[in-house]
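*Asks:* sequence and computational prediction follow.
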Amino acid sequence: MKIGELSKKTGLATSKIRFYEEIGLLRLVNRSANGYRTYPPEAEVILNLIANGQKAGFSLDELRTLLPADLEHWQHDNLLNALHQKLADIEGLERKLVENKRQLTNIIAEIEAKPDDIDCKDNAKRVISKMSLNKGLKS
């Protein structure tokens, strides 16, 4: 198939398909005598794997090491290890986000608990002082 058809099937811009080819992620391409690119049906599968891999958080360099030159030669252990590692990375980010959210919620609560007899500037000093003492207003 030609690049326009592949673009329609995958939803990827032709420029992105050419980019993936240039950086070696898409190796399933043939050039005809007139210079036109033609792609086998497997190219659609590889492009979908690339797009979904990026959505899952894999970089193009990571995908380059995981994707086989053709769909017949997967490195099962490498793929499984990479997926487990990416899952662990995501879980670490989730823990960090939970902690960040907790800290922000506590800071907001402290700011909103401003005593009526102080102005905003003094309240900021009060909150900052409390943050310093409590190392982030841990609850």
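*Replies:* Great, that's in hand.
*Asks:* all contacts plus neighbour counts: C-alpha atoms, from now on.
*Replies:* Fine.
*Asks:* let me know the outermost residue of the chain.
*Replies:* The outermost residue of the chain relative to its centre, with distances by C-alpha atoms, centre = their mean, is residue 117 at 47.2 Å.
*Asks:* confirm that residue sits in a helix?
*Replies:* No. Counting by DSSP: H, G, I helix; E, B strand; the rest coil, residue 117 falls outside a helix, being coil.
*Asks:* comparison target, given below:
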Amino acid sequence: MRIGELAKITGLAPSRIRFYEASGLITSVGRKANGYRDYAPDTEWVLQNITGAQGAGFSLDEIRQLLPTNASGWQHDELLTGLKRKVAEIEVLQQRLTQNKAQLLLVIAGVEGKPEGMPCTDNTQLLLHRLREEGMAAVSGSRQKT
């Protein structure tokens, strides 16, 4: 399969496919007499996995370690270690996002519930004070759990 066809199927730019090849994430079967790259049919699957993994937060180095790119296939222990490490990173990110969401909801409630007649600058100070209190309570609560 030539790069143009692979680009069309995957939705990736040919330059990106060449970048993945140069990075060692995919291989071309070889070059034809006319100089065109010839990719194996499973390259589409590999590219989908690469872009999916990037979307999930994996770096190219992490992806490189997780792809079965040689004849021996996956390295079982390395694969499990890498996947478990990524799950732990995602859990930390989820905790941060939950905290960020709670803060945003607090701000929204404070803006929507501004007492009538209270100047916006006073309400802003009230909200900032609340956010500081919430932040300090969250920090002290996490210290007590450990």
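*Replies:* Looks like it came in fine. Just so we're clear, the structure is a prediction, and the values are computed from it rather than from any experiment.
*Asks:* hmm, back to that, how about the residue farthest from the centre of structure 1, what does it touch?
*Replies:* Contact analysis of residue 117 of structure 1 by C-alpha atoms under 8 Å, 6 or more residues apart in numbering lists nothing.
*Asks:* how about the helices in structure 1?
*Replies:* 3-10, 14-22, 42-55, 60-66, 76-112, 120-134 (DSSP state H).
*Asks:* reformat those helices as JSON lines; add distance to residue 35 of structure 1.
*Replies:* Listed next are the helices of structure 1 as JSON lines, based on distance: least, C-alpha to C-alpha, whole Å:
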{"stretch": "helix 3-10", "distance to residue 35 of structure 1": "12"}
{"stretch": "helix 14-22", "distance to residue 35 of structure 1": "13"}
{"stretch": "helix 42-55", "distance to residue 35 of structure 1": "18"}
{"stretch": "helix 60-66", "distance to residue 35 of structure 1": "25"}
{"stretch": "helix 76-112", "distance to residue 35 of structure 1": "34"}
{"stretch": "helix 120-134", "distance to residue 35 of structure 1": "65"}
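*Asks:* alignment lookup: residue 15 of structure 2 to structure 1.
*Replies:* Aligned by TM-score structural alignment, residue 15 of structure 2 pairs with residue 15 of structure 1.
*Asks:* and that match, how many neighbours does it have?
*Replies:* 11 (other C-alpha atoms under 10 Å).
*Asks:* for residue 32 of structure 1, find the nearest of the helices of structure 1.
*Replies:* helix 3-10 (12.5 Å; C-alpha to C-alpha).
*Asks:* mean per-residue distance, that closest one to structure 2?
*Replies:* Comparison of helix 3-10 of structure 1 with structure 2 after fitting gives an average deviation of 2.4 Å (mean C-alpha distance after the TM-score superposition for structure 1).
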